[in-house]
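Provide a 3D model corresponding to the input given below.
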Amino acid sequence: MKRFAPSTWFRCAGIAWLAVAGVATAAPATAPWSLLPQPARLSPAPSGAMDIADGGVILVHGADIQQVQSIAERFAQRVADTNGLHLRVVTTDAAHPAITFDVDAKADIADDAGYRITVNEGGILVTARTPRGAFYGSVTAWQLLTPAGWTRGAPVKVAYGVIEDHPRFAWRALLLDSGRHYQSVAEIKQLIDWMSANKLNVLLWHLTEDQGWRLEIPKYPELTTIGACRKAVGLDAELTGSAEQPYCGHYSEADAREIVRYAAERYVDVVPEIDLPGHSQAAIAAYPWLGVTGKRPAVWTDWGVSPWLLNPNEKTLQFVDDVLDEVMQLFPSRYISIGGDEADKQQWNASPEVQAQMRKLGLANMDQLQGWFMSQVAAHLVEHGRTPVGWDDEIAEGATLPASQVVMSWHGDHDERVALAALKQGHDVVMTPQESLYFDHFQSDLPDEWQGPSPAATLRQAYDTVVIPKGASAADAKRIIGVQAGLWAEQMPTFAHDQHAVFPRIAALAELGWSPASARHWNDFLQRMPTELARYRALGIGYADSAFAPVFHVAAAAKGAFRIELSNQVDFGKIRYTTDGSKPGDQSTPYAKPFTLPGNTTLRAATFAPDGFELAAPRTQVLDASTLLSRDSSALATCSKQPGSRLEGARPAQGPKPVYSVDIGNMCWLWPRAALNGVTHVELTVERLTWRFGDEAKDAVVHRKTGAAGEFEIHADTCTGPLLARLPLDSAMQATGQMRLDAKVAMPSGDGVRNLCVFATGDPREGQWALARMVFSK
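A predicted model of the protein is given here:
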């Protein structure tokens, strides 16, 4: 995957009134409709509304009648599935239709993908120039029928007014990595459905990786018979059922065609990605002559950047042409992605053959050789009427990319300097900064946050993504064709993980890609999110509630009591709580300001929207003698001071899988100002994780072992300060899952408030220890 480098809607009536009154405002007034992404222009009527009830008629007429009828029928099905209203689609004139879809090529609509919705006493009229516009109008119409607080099966009241809408960008994309972990055809279809409900229109399908080649290529059958399977290392064994059962999966030609067909019906373009010349270890495992060493590697079981690159010679280029010819047969998209990212050139540098090739071509370095290779690949696509797409890595290194290539810019640091460089070279650019739009990154520091690489990419960060880089000229800005989020699947082993990672951040992505800049307001977006989350819930999407989840801030109070402060990430919604262990409801005590509670109390809190919709499920904080004497890993700092990644542990016999905050390669944590007066004992809960972190091995930190198996050590003040406890790992070395270690604590004299350093000795590359929890007792 890509690596993190440290380093309004326009409410006419309301605005017109404000202009007359001489009042300024930074954000729009409340809308009568809750729509997302926010349309380009909304004109609500001063009054009036119509009812849509069960049995209502949908009339389809105008051009492209069969296509529009299919759109209307899928719209009716979505309404039935989510709202329980059953609407009937007809193509002949009907008296008093509730909803009408009218496609007219001469309609006064701003864009082929645009539409107008008029709501008045005659019903809801969706007007578009094309079926695509009618489709996007149907998405908005569905949202009109799922308003805030809707009741399933009950008539829906829709306010009068006019909605005029079209997209800001042509490329509104989600990247799906099927190379690291495989998703079924049914799961991909479901994801496409949900993307289209957010008006996204590109699925960038990452099909080849070091860890698996997923697309059938009949001319090269071993790409899938060999390249689509890897040894089930680490938690992959839980997916296959056994470490002896390899992790396999690929898509047949029929699968690919079916996904393309299904996506096209929902106006989603499937853009395949065949990553070159790096991320190719699985291909070289299938056909060793594609590499430069002559050896056959295994399909990679690690994550990170593999050094196995394709040999940049004519034989390899013929292979690539053959593969792309098959890809072009399967995928009608104008765009084909050829990757070009994270090419570790150590094997090229060590190869006399590659060195000779570089000199023969008159090139100065290996970056230029990669540029030559990618230019040959791009030229083949251009000859066949396609547009190559690739990553910005070579531009980040100061090199150039093929002039015809669309650049996906993921290096978002330094004020988007790489995107600006790509624009100055004349490329069309898709903005996909890893800092905010890599949805595999975890979303919060909550103890129950799901796994993902660091640092966090929050809902607010996604929403605030810079789409037009600072310093871009007006001409540069016109070459930014869209935005894209990345779902890199190293730590996304199941479709449940995919859903949790994508939703609700996809709502922020949708508004970035669709809504005009003037229509985007964070506070207004938050006001619309409860209704959007209710739609997700009705669709059966397992979304993350991290942005709204209660966070407990606990401190000592007088006489053994606890001072409690509650908050959430976005400072939105009403947090309500109970103190008897019962589940909070929308009538439970609302949080207003910090309060105190006695010990031996079970505090539970949840977040609710103004209409009572549960924004975040209840979280629990037990208040007892161990509360201030314990920390889980999410509440500890890393010794490197870098944010820890969240890694998943083995599935326990009961309960959810544990997730740990871990600084990969450095098994060391800090607890500042721990209050340890009178403690005599400590207990650690730990788990040993399989090392599969590839090139991160070079930065591993090794602490000297005292015993043969190693140990956890706890030191005061610094990591070389007084030793408080040593907990041998002999009993844990062969264990699967979590283990508990305990030891006596030798507190040094002096103040009981000490900075703590806890670390595991030994080499993390032989097994990365994770710390679940540490608990002191008196």
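
can we go C-alpha only for contacts and neighbour counts from here?
Will do.

can you give me the distance of Trp391 to Asp177?
Remark: distance between Trp391 and Asp177 (Cα to Cα, to the nearest Å) = 15 Å.

now the strand or helix carrying Phe759: buried residues?
Applying DSSP states H and E as the criterion places Phe759 in strand 753-760. By neighbour count with 16 or more other Cα atoms under 10 Å, strand 753-760 contains the buried residues Arg754, Asn755, Leu756, Cys757, Val758, Phe759, Ala760.

please give the structure of this sequence too, so both can be compared:
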Amino acid sequence: MNKKGFFFILLLITGSFPVISQGTSGLFLIPYPQELKTSAGYFSHPSPAICFSEVTPIEKDRLLDVLYRIWPDSILTEEYKKNASVHIQKIKEKTGEKVGSYALDITPDLILIKADNDEGLYYGVQTLLQIARSTSPAKLPAIHIKDIPRFAYRGMHLDVSRHFFDKEFIKKQLDVMASYKLNRFHWHLTDGAGWRIHIGKYPLLTEVAAWRPQHTWKEWWNSDRHYCRQDTPGAYGGFYTSQDIREIVQYAADRFITVIPEIEMPGHSEEVTAVYPELSCSGEPYKNGEFCAGNEDTFRFLETVLDEVIELFPSKYIHIGGDEANKTTWESCPKCQKRMHDNGLKNVDELQSYFIHRISDYLESKGRKLLGWDEILDGGLAPDATVMSWRGTQGGLKAVNMGHNVIMTPGEYCYFDAYQDDPILEPEAIGGYLPLEKVYSYNPVPDSLTADKSQRILGVQANVWTEYMPTYSHAEYMIYPRLLALSEIAWTDTPQKSWERFLPAVNRQLSWLHDQGINAHPISKSVEMHQTVDTAAHEIKISFTCNRIPVEIRYTLDGILPSPTSTLYTGPITVKDSAHIAVAQFGNGKQFTEPQNFTVYYHKAIGSKVTYNTPYSQHYNAGGKTALTDGYTGGRSYGDGHWQGFTGDMDVILDLGKSTPIHNITARFMQQTGPWIWFPHTVEIYASEDGEKFSLLKRIENTTPRDTEGVLFHNFGITGNYKARYLRYVARAVPKKDGYMFVDEIFVR
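Prediction:
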């Protein structure tokens, strides 16, 4: 058994937290420090005296706000050597090469926090607060910590266009970010679903473009996508006044968080062109979502908006979006074509580059820098622009190799709008599957990068897109605890990271999040099945894991729902032929989760040769030509490595090796409308003895509507009495550009 499997079984048997290496001594710190050493003894002072050295009054108040949460009855003293047992000291010598570094020492007689910068002192007391929550404020273990942040940029993005979140909600998230040493809040203020920042010279942006008749983004998206005036009965929306923004920016700054505003351009601007249609290529409302790049009024508008944004936000960076612009309107727009001709631009990609360069130059003239999604690379990048890489990591690496700074935020690891648990058990999400462990596994700096190029990766960011998050509690449910994994990616060097150490810590941190009124996901509402196919023994070993700690996994094999007295899972289950397994999570005699059902077959086609008459997707190959007969069934995500994707029809022939009696032939498909994944509209199954002449056994029509919501699974197959050596399985795809079919296995029994 591997180490990970042993770790989870230990948890299941003992129902308790294991002793983790790296000297944590029961501490559950997130993010984990770069250096931590424990020693004998405890600091046992229930109401210690606190002393500050070389700390400004403003900073003293900030630190006391945290320290009073540990010792509400502590007192202040100016006489460190005589009375104080907690000493916070600003020093001249460096505590680390990066801002935010600090040293923390706890001995039986003294707690000493040192840093050469205010931010480091703040993070030091945040770590002390986490230690007190892990143990007891009256009995803190003796410990030495030296801590340095891995990245300077440690961020979270929040989309407030699709759904509006008020300033109190924003402040609440800033408090949590500060607790886990995150220091950048990327505020997605404008997009097609609503404009959220007051601009004095353009009142229609907040009188109309900030409001819509439908409450949810989904309802609005499926309607005519029009806006309405603020005083329209039932109008949904909102915006931030200049005073709101100043208040939030200051609130964040008090917690060493920089707020980076995003004003979308040239695309994702439907709300602007609806109320100021003269800024679009057509000049008509509700026709174009992109600014006209050939119109000087466009740049006058954007410069005016940016002037007001710059006045409100002291951030060095201003994010301008730059993603997913539909540039086809530029190809036929006389103004855009003239702009291209006058500037010697060969295509619309170069026109977008002209647009980005011009905005970048304007920001530079105001002492700011441009930040944008990786599409700003198209057509050439402005010299001082920084790239935020979201379409995987390639855009970021390309920018690094071009000499640009980069913030990594690939959708595969950093998009918190994806499902984080079994989609069947979760509220509707946009699609994809991003569990906590996958977030934690991300390393923003590939090993292939040289040391000097690695320095151009400034940090990492979680992105919270809110299309399917209409309420405050739902947004928090999607953000947490995945944001805690992101905080450790951003702060902790790779050698100090450990999933086995992090998992008990994040389970323990859940109770604190709930105490703060955060509606965090319970980490695991399901049990995950793992398979090991043994073709020599003709068997499949099944194992189960879950990330809730402590927990018991109990299961049945007889069709009865599991209960607190069902068999306790302690090790792999061997399946020789077939098994129908029902599992659920339990603890203290209570059932935590709904039962899940898994059906496992060691079927007749395992190991059979497959001939592909149509190609599978190279991006979703699931292992290539053995994928459909390897015995491994897919899980909750089409990206888990066991689902094979097809962008057109699937037409394959299986060679069973000899003429074989067959009772059932079936294949399992997935449908998920958000990412354009659909069941086949027709399936045809054929049989042959010679591989040349095939007889049609059955044609099956799909009866599930294409617009059915959720993540769906369906077996398309036949049952009867057949005999054949060769089987041909044809799944006709729904004709749709960029659409997919996904299949995990062809079962023959």
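
quick one: TM-score?
The TM-score (TM-score structural alignment, normalised by the length of the second structure) is 0.73; 671 aligned residues with a Cα RMSD of 5.5 Å.

circling back: can you redo the buried residues of strand 753-760 of the first structure as CSV with distance to Glu397 of the first structure?
Output for the buried residues of strand 753-760 of the first structure, formatted as CSV (distance: Cα to Cα, whole Å):
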residue, distance to Glu397 of the first structure
Arg754, 45
Asn755, 41
Leu756, 41
Cys757, 38
Val758, 39
Phe759, 37
Ala760, 37
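
picking up where we left off before, so how far is the strand holding Phe759 of the first structure from its chain's centroid?
Distance of strand 753-760 of the first structure from the chain centroid (Cα atoms, centre = their mean, to the nearest Å) equals 34 Å.

and stretch 573-581 of the first structure, by the same measure?
Relative to the centre of its chain, stretch 573-581 of the first structure is centred 29 Å away, using Cα atoms, centre = their mean.

Provide the contact partners of that stretch at residue level.
With Cα atoms under 8 Å, 6 or more residues apart in numbering as the test, stretch 573-581 of the first structure has contacts from 548, 550, 566-567, 584-591, 601-610, 615.

which one's more surrounded, Trp391 and Asp177 of the first structure?
Using other Cα atoms under 10 Å as the criterion, Trp391 of the first structure and Asp177 rank with Trp391 on top: 26 against 23.

next, the contact list for the closest residue to the more buried one other than its chain neighbours, please.
Distances taken as Cα to Cα, 6 or more residues apart in numbering put Met408 closest to Trp391 of the first structure, at 4.8 Å, once the chain neighbours are dropped. Counting by Cα under 8 Å, 6+ apart, Met408 of the first structure makes contact with Val389, Gly390, Trp391, Asp392, Val429, Val430, Met431, Thr432.

secondary structure and distance to Trp205 of the first structure added to those residues, as JSON lines?
Formatted as JSON lines, the contacts of Met408 of the first structure follow (DSSP: H, G, I helix; E, B strand; the rest coil; distance: Cα to Cα, whole Å):
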{"residue": "Val389", "secondary structure": "strand", "distance to Trp205 of the first structure": "12"}
{"residue": "Gly390", "secondary structure": "strand", "distance to Trp205 of the first structure": "13"}
{"residue": "Trp391", "secondary structure": "strand", "distance to Trp205 of the first structure": "14"}
{"residue": "Asp392", "secondary structure": "coil", "distance to Trp205 of the first structure": "18"}
{"residue": "Val429", "secondary structure": "strand", "distance to Trp205 of the first structure": "18"}
{"residue": "Val430", "secondary structure": "strand", "distance to Trp205 of the first structure": "15"}
{"residue": "Met431", "secondary structure": "strand", "distance to Trp205 of the first structure": "17"}
{"residue": "Thr432", "secondary structure": "coil", "distance to Trp205 of the first structure": "15"}
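
which other residues reach stretch 392-404 of the first structure?
Contacts of stretch 392-404 of the first structure (Cα under 8 Å, 6+ apart): 340-342, 367-368, 371, 374-375, 378, 382, 387-388, 407-411, 418-419, 421-422, 425-427.

quote the end-to-end distance of that stretch.
14 Å.

same question, stretch 562-578 of the second structure
19 Å.

which of the contacts of stretch 573-581 of the first structure count as buried?
Among those, the ones that count as buried by 16+ other Cα under 10 Å are 548, 550, 566-567, 584-586, 590-591, 601-609, 615.

separation between the corresponding residue of the second structure for Val551 of the first structure and Pro481 of the second structure?
Matched by TM-score structural alignment, Val551 of the first structure corresponds to Glu528 in the second structure. Counting by Cα to Cα, the separation of Glu528 of the second structure from Pro481 of the second structure is 18 Å.

quick check, central residue of the first structure?
Central residue of the first structure (Cα atoms, centre = their mean): Phe439, 1.8 Å from the mean position.

return the residue of the second structure aligned against Ala350 of the first structure.
So, by TM-score structural alignment, Ala350 of the first structure is matched to Ser332.
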